[in-house]
Every structure is written in C-alpha cells, then in structure tokens.
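> Sequence plus predicted model, see below.
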Amino acid sequence: MKSKKTLLVAGIIVAVIILFLVTSYNGLVSKEESVKKYWAEVQSTYQRRLDLIPNLVAVVKGVSEFESSTLEQIAEARGKALAGQQNANLDGNNYSQQSAAQDTLAAAANRMIVIIE
C-alpha cells in the first residue's frame, strides 16, 4: 500500500514537472513569435526609411536649385539697384527704374527669408 502511495505521489510530481515544461515551452514559442513579429515591423520601418531617401535627395536638390536661383536673382537685383543709385541723373524714368530694381531686390530678399525660415 505504501509503495502504491509513493508511486502515485511520484507520478503526480512527474506529471506536474511535465506540465510545467510543456507550459514553459509553449510560452517560449509564443514569445519567440512575438519577437519575430516586432522585428519584422522594425525591418519594415527601416525599408520605408530607405525608400524615402531618393525622395529626400530630390527635394534637397530642388531646394538647392531654388536657393541658387534665388541667390542669383538677389545678386542681379542688387546690381541693378546699385547701378540706379549711382546714376546722379534722377528723372522720372530713372526713378521708376530704380524703384522697380528696389522692388525686385525686396521680393528676392523676401524669398530668401522664407527659405531660411
């Protein structure tokens, strides 16, 4: 009788250990799948970032070209404004030319301010 009781207790202990091992294994498999899922999301985010780089390069090139043309416009407008100021002969026509040159310079400077902001 005592040996049956000992055998029963040993069987229950073995069953509990097996149940614990199976539950632990299933938990580990579940966590591994969760890690794989989150890693796939990280890789997806990296891929999206890589896909956006050509667009970013195009935007930077476009802005660079825009800034370059704006700088050229400012230099040209400044030259015209300086030429108008150096002209001591200020009549109606020269006044309107100088005013137009100053307006062009102000517009180009405003575009540059917008770029800087």
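Now that the structure is in, tell me what you want to look at.

> contacts and neighbour counts: CA atoms only from here.
Will do.

> Which strands or helices does the helix or strand hosting residue 56 pack on?
Following DSSP states H and E, one finds residue 56 within helix 2-86. Contacting helix 2-86 under the criterion 3 or more C-alpha pairs under 8 Å, 6 or more residues apart in numbering; DSSP states H and E are the following elements: helix 92-116.

> Structure two is appended below for comparative analysis:
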Amino acid sequence: MKKSYVILIIVAVVTMLLVIWVKGTYNGMVSAEEETTTQLAYIQSAYQRRADLIPNLVEVVKGYAAHEKETLEGVVSARSKATSITLDADNIKAYQQAQGELSSALSRLLAVHEAYPDLKANENFRDLQVQLEGTENRINEARNKYNESVQAYNINIRRFPNNILAGMFGFEKMDKFEAAAGAEKAPEVKF
C-alpha cells in the first residue's frame, strides 16, 4: 500500500507541475499576443493622426500654391487609398504599400514648400509641417515597437516546448512591418 501512495503522490505532483507549466506558458503567449496587437493599434493610431492632418495641410497649401494642383490631388488621392484599407495582422503589406504611396505624395507636397517662398512665410503651413514631421516620427517609432513586440512574440511561440502548446492553442507567427520596395532610395522630387 505504501508504494501505491508514493506513486499516486508522484503522479499528482507531476500532474500539478504540468498544469502549472501549461497555464503559465499559455498565459505568457496570450500576453505577448496582446502586447503585439496593442502595438499594431498604435501604428494605426499614428497613421490615423497623419490622415487627419492631411486635409488641413492641403487646404493651407491650396491657398498658396494653386499652381500645384496635381501635387495636391495626388496627396488627396493617396490619402483616400491609404485610409480605405484597414490595418490588421493579415494585410500589413497592402496597408504598408498604401501608406508608402501616401508618404511619397507628401514628400512631393513638402517639396512645394521649398520651391515657393510664400509658403515658407506662412505660419500655418510651417505649423502643419512640424505636426506632420512629428507624426511621421511617431509612425516610425510605432513600427519599431511593433516589430520588437512581434519578435518577442514569435520567439515565445517558436521556442521548445512552447511551440507544442502554441500549435495546440492556435498561436501563429506574426509578420513584421518591412520597408517598402525602393525605400532605400531617396524620393525623387520633380516640378
């Protein structure tokens, strides 16, 4: 009888340790996944801030650069396209491409500022340009934090023995934000 009690106690202890390990590992993966989706939401928020600023920027520039109608229309069109795509973990590449097109259009618009002295003198334009630059910095920071979070999450679910539980509970590897094709080259501004 004593031997069966010892075996029963050992089985109970091993079972309890296994349950504690599964619970801790699962909860860790859930926390990592939630952190990553929160970082993705921060990116979306930064892009939304940019999209909200653009109409104001365009209206100010319209008053001073009516002759740059094509540039302004390009910004409006790119903004429309960029805001029509919803950001989620499944369509990062399409969202990123639309945002890249918007960034390119904004670069052309900001080049107008350099070409026309009247725009340089306009405080509203300068203020909006500073806001837009700050927004672009926020977007970059949010992307970097998201990529760090994705890396931590992916490492967590791919390490042994976590990968076994990740597969059982449906945790899948997430994609990082990547630079758009051609991003290594400075944008070419033409007038």
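Nice, thanks for sending it over. Since the structure is predicted, the reported quantities are computational estimates derived from the model, not experimental observations.

> Just tell me the aligned range of stretch 10-26 of the first structure in the second structure.
Aligned by TM-score structural alignment, stretch 10-26 of the first structure corresponds to no residues of the second structure.

> Same question for that stretch: list its buried residues.
Buried residues in stretch 10-26 of the first structure, counted by 16 or more other C-alpha atoms under 10 Å: none are found.

> chain center to it: distance?
Centroid separation for stretch 10-26 of the first structure versus its chain: 51 Å, with C-alpha atoms, centre = their mean, to the nearest Å.

> same question, stretch 102-109 of the first structure
33 Å.

> mean shift between that stretch and the second structure?
Here stretch 102-109 of the first structure, set against the second structure after superposition, deviates by a mean of 1.0 Å using mean C-alpha distance after the TM-score superposition for the first structure.

> What residues in the second structure pair up with that stretch?
Going by TM-score structural alignment, stretch 102-109 of the first structure sits over residues 136-143 in the second structure.

> For the residue nearest in space to the middle of the second structure, give me its contacts.
Central residue of the second structure (C-alpha atoms, centre = their mean): residue 43, 3.7 Å from the mean position. Going by C-alpha atoms under 8 Å, 6 or more residues apart in numbering, residue 43 of the second structure touches 139, 142-143, 146.

> Which position in the first structure pairs with it?
In the first structure, residue 43 of the second structure lands on residue 74 (TM-score structural alignment).

> how far away is residue 63 of the first structure from residue 76 of the first structure?
20 Å (C-alpha to C-alpha, to the nearest Å).

> Kindly report the same for residue 15 of the first structure.
90 Å.

> returning to what we had before: residue 63 and residue 76 of the first structure: which is more packed in?
residue 76 (16 against 13; other C-alpha atoms under 10 Å).

> how much space between the more buried one and residue 39 of the first structure?
55 Å.

> Please apply the same query to residue 3 of the first structure.
Distance from residue 3 of the first structure to residue 39 of the first structure, by C-alpha to C-alpha: 53 Å.

> Alright, that wraps it up for me.
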